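>>> test case, fold it:
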Amino acid sequence: MAKTRARETVVIGMLGTTLDTGRTPKRWERWRPTVGLCQQEDLVVHRLELLHPPAQADLAQTVTADIAQVSPETRVRPTPVDIRNPWDLEEVYGALLDYAKAYPFQPEQEDYLVHITTGTHITQICLFLLVESRHIPARLVQTSPSHGGRDQGGPGVHALIDLDLSQYDTLASRFQQEQREGLSFLKAGIDTRNAAFNRLIERIEQVATSSRAPLLLMGPTGAGKSQLAKRIYQLKKTRRHVSGPFVDVNCATLRGDGAMSALFGHVKGAFTGAVADRPGLLRQAHGGLLFLDEIGELGADEQAMLLRALEDKRFLPVGSDKEVESDFQLLAGTNRDLLAEVEGGRFREDLLARINLWTFRLPPLRERPEDILPNLLYELDQASQALDTRVTMNKEAQEHFLRFATSPEARWSGNFRDLNAAVLRMATLAPGGRITREGVDEEWERLLAAWTPGTRRHPAEDVVTEVLGAERAEALDRFDRAQLAEVLTVCRQARSLSDAGRLLFAQSRAQKKSVNDADRLRKYLARFDLNWADLMRG
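Predicted coordinates:
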């Protein structure tokens, strides 16, 4: 039978231009790491790939001769590596990467070690990175002098470091614990049970903590895109992946000429009313995360500018001939099918390609029936905080709620917004802070009426939807929607803009010497791109 060849140990190391120096006999009285590595009793180095700057060829030859004396079984191959500035990270890494790519590794026949004691700190870091990335299939070896220090001489000691972190139970458990904490944070601490949703959150956690590429969150209104975006930012901030702010904008609220100014800023005098420079939301997000919710609502011009800002990190504010810079990570949200929008000519294909690298679809609540109970308990806690009292739901009421919530009758068209509103209403009306079966029945009647086609909304919701349209109305916060509904109701009953202003600001105007109620109301309506003529036509 053929005799199996024993595996050889090959060491790759950089010549120490300071630690390995010495030509006189006194050099043997000092510890020299490269020579000492080949003197270790329990480590046989069969081949040493001795990398060195071209100008240090003489020192490399001296070290090679000294190793031949103390370790005849070691074959040394001095190799010049063209590194002019050993403190230039880019130059050093590039040179060592080229060396690693050209080297004929044979891991089936040889064991490789990388000596990281010598060379500049930059060199040591680069060697570490090449081993960690497996460009060099090796373990690390670190040498150090004996207790007497460098001046005592001798081989010193060595230690092997394997970068396979799975072998280190403590490190592995810490990484796993950090990931579990990240997943729980993204889910707001809710113990969700839907397997598909949990896998989705796990993937989002992996991408959010390791990538600065754009993320696209798709899903119906109320599926939790905005809340998840905020938590992604907070997670990245906690782990120091971003240093700038979280800038949140609903693109459905950007209309007309003001959209370009809001996003990209403007310079003084760019248009009538531009009395000062405005930085814009993209510049505010520099170093942080920009969340563009309902990105499908952006106009063609805004889409083109956004694409340029994503690709070049530069753009022109309105009215300016000088570009500005902003380096931010984009997180986009939409309830539209952007592929269909591209086919319909309403969304740029190149912009979709740019933001579609990481796309995650958040499922509607009706696709996650097993998650209704943990979310119900979460909403009860939230309601307790909002009402500043402990709100509970007895077991009978809870089971009754879940039976209906998971039945075909439960449409959950507003998803988690519906659930949040339902729990808040039940909690508010609960006698003594305890939700009963009767309270659940009352809420189900209210929800069924809202979900049933042909039934009318609450009058306050009707007027906002009628004036703004369903999509824009749904994009408003509940506070803004309720306030706007009252304003619109008063306007419809008034004879003129001034008359409506007097009715709306009756209390505050009594405390002022000079007022302009009509102008005040006109500015409020302009926030929603409305004017008196629009209301009269409506």
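>>> C-alpha from now on. contacts and neighbour counts both.
Fine.
>>> please enumerate the helices of the stretch 51-200 of the chain.
Under the criterion DSSP state H, counting those that start in this stretch, helices of the stretch 51-200 of the chain are mapped to 57-70, 89-102, 121-132, 169-186, 195-208.
>>> what's next to the third one, contact-wise?
Helix 121-132 is contacted by residues 86-89, 92-93, 96-97, 114, 116-118, 136-140, 163 when judged by Cα atoms under 8 Å, 6 or more residues apart in numbering.
>>> now do it against helix 89-102, angle only.
With axes from the mean of the first three to the mean of the last three Cα atoms, to 10 degrees as the basis, helix 121-132 and helix 89-102 are set at 40 degrees to each other.
>>> for the comparison step, fold the sequence that follows:
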Amino acid sequence: MKRTVAIGFIGATLDRLGKGAARWQKWRPSIGLCQQPDLLIDRLELIHGNDARDLGLAERIRADIAAVSPHTEVRLQQMELRNPWDFEEVYGALHDFVSAYPFDTEREDYLVHITTGTHVAQICWFLLTEARYLPARLVQTSPSRRKDEARHPEGSATLIDLDLSRYDRIASRFRREQEESLAFLKSGIATRNAAFNRSIEQIERVAVRSRAPMLLVGPTGAGKSFLARRIYELKRSRHQLDGRFVEVNCATLRGDGAMSALFGHVKGAFTGAQNAREGLLRAADGGMLFLDEIGELGADEQA
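I've put the predicted structure just below:
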């Protein structure tokens, strides 16, 4: 039977809860992980900082685990992090740790404890596990309800396997949402035209994942204006835009008036500028500016 090995950061705050005998009535995640009745931890790799305070806490946690779970071996792993909220530093340190760790998947099963550590560390654990740098599952511990904490300080533990084939409901939800987005862009009109469907799929992928400008190409009357508004409404429904949809036919922008229409002007900026003008770019700030027939914009105006 394989041994179960857990890897995780010490909880600088949560593992420190309680003083004296009162600490046994508090949920402390690193200790609670080793108290689960249906999850036997044979070894815990406990990562901690290098200052005296962190080392003292790590030694106390190791001693307390020995008291409640004597079969669990606790190995203290020192890791120096100048800024535990710096993603690049934390990811690099954990990648180095994982690369040097002597995994033995034939004899051991591995769990990564994601409850402790900063949110940055939790994200890094997830990325390393998903990419299979870590041949492990995730384990998340949580406290009992407040009124039960003193009687059940061990809390509970949930295993998370990142093999998404086991999460068909999640995958089907993503597919359903994408299908709804595609149907929205097509205004609910089903079609078997493969080229059209491919174009809509590409537009949907770009629209919901990028803030870069988009160029819609097609003859006059093909529906570019309608599609642009649907893209705006789709992005707005995803909380990517909160401003207005502003449309302008570029064939009407000529000479100095083009600069004024796009960027606005203050009163008296030039002869005839009797009032200030906001400008289309300012009007569309936070939203979408659709430059219809942009090919009709003169070369001088484009420059």
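>>> just the buried ones from the contacts of helix 121-132 of the first structure?
Buried by 16 or more other Cα atoms under 10 Å: 86, 92-93, 96-97, 114, 116-118, 136-140, 163, out of these.
>>> count of residues packed around Ala284 of the second structure?
Ala284 of the second structure has 17 neighbouring residues, counting by other Cα atoms under 10 Å.
>>> now Asn198 of the first structure
Count around Asn198 of the first structure with other Cα under 10 Å applied: 16.
>>> repeat for the one 3 residues further on
The number of residues packed around Ile201 of the first structure, counting by other Cα under 10 Å, is 19.
>>> contacting residues for it?
Shown in contact with Ile201 of the first structure (Cα under 8 Å, 6+ apart): 183, 186-187.
>>> possible to save the residues you listed as JSON lines with neighbour count?
Below are the contacts of Ile201 of the first structure laid out as JSON lines (neighbours: other Cα atoms under 10 Å):
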{"residue": "Leu183", "neighbour count": "22"}
{"residue": "Leu186", "neighbour count": "23"}
{"residue": "Lys187", "neighbour count": "17"}
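>>> any chance you could map the strands in the second structure?
Listed in chain order, the strands of the second structure (DSSP state E) span residues 3-9, 43-48, 73-78, 108-113, 136-142, 156-160, 245-249, 288-292.
>>> other SSEs contacting the fourth one?
Applying 3 or more Cα pairs under 8 Å, 6 or more residues apart in numbering; DSSP states H and E, we find strand 108-113 of the second structure packed against strand 3-9, strand 136-142.
>>> these: which one's closest to Arg75 of the second structure?
For those, proximity to Arg75 of the second structure was assessed by Cα to Cα; strand 3-9 is nearest, at 9.6 Å.
>>> tell me the gap between that closest one and the middle of its chain.
Mean C-alpha position of strand 3-9 of the second structure versus that of the full chain (Cα atoms, centre = their mean, to the nearest Å) differs by 25 Å.
>>> give me the contact list for stretch 171-187 of the first structure.
Stretch 171-187 of the first structure is contacted from outside by 165-166, 190-191, 201-202, 205, 228, 231-232, 235, using Cα under 8 Å, 6+ apart.
>>> list the contacts of Thr21 of the first structure.
Listed by Cα under 8 Å, 6+ apart, the contact partners of Thr21 of the first structure are 27, 32, 59.
>>> highest neighbour count among those?
Using other Cα under 10 Å as the neighbour criterion, Arg32 leads those with 27 neighbours.
>>> quick check: closest non-adjacent residue to the corresponding residue of the second structure for that one.
With TM-score structural alignment defining the correspondence, Arg32 of the first structure maps onto Arg28 in the second structure. Leaving aside its sequence neighbours, Arg28 of the second structure sits nearest to Asp15 (Cα to Cα, 6 or more residues apart in numbering; 4.6 Å).
>>> and that neighbour, how far from Glu59 of the second structure?
Using Cα to Cα, to the nearest Å, Asp15 of the second structure is found at 12 Å from Glu59 of the second structure.
>>> and the two? Which one has more around it.
Asp15 (21 against 14).
>>> considering the contacts of Ile201 of the first structure, which are maintained in the second structure?
By both residues aligned by TM-score structural alignment, their matches' Cα atoms under 8 Å, the contacts of Ile201 of the first structure still in contact after alignment to the second structure are 183, 186-187.
>>> tally of neighbours for Ile83 of the first structure?
The number of residues packed near Ile83 of the first structure is 17, by other Cα under 10 Å.
>>> and Ser260 of the second structure, by the same measure?
By other Cα under 10 Å, 21 other residues sit near Ser260 of the second structure.
>>> and what of the one 3 residues further on?
In terms of burial, Phe263 of the second structure registers 15 neighbours under the definition other Cα under 10 Å.
>>> who's in contact with it?
Residues near Phe263 of the second structure by Cα under 8 Å, 6+ apart: 278-282.
>>> so which of those residues is the most crowded?
Neighbour counts for these peak at Leu280, which has 19 neighbours (criterion: other Cα under 10 Å).
>>> quick check: closest non-adjacent residue to that residue.
What sits nearest to Leu280 of the second structure in space, not counting adjacent residues and going by Cα to Cα, 6+ apart, is Leu262, at 4.8 Å.
>>> what's the neighbour count on the one you found?
Leu262 of the second structure has 17 neighbours, counted by other Cα under 10 Å.
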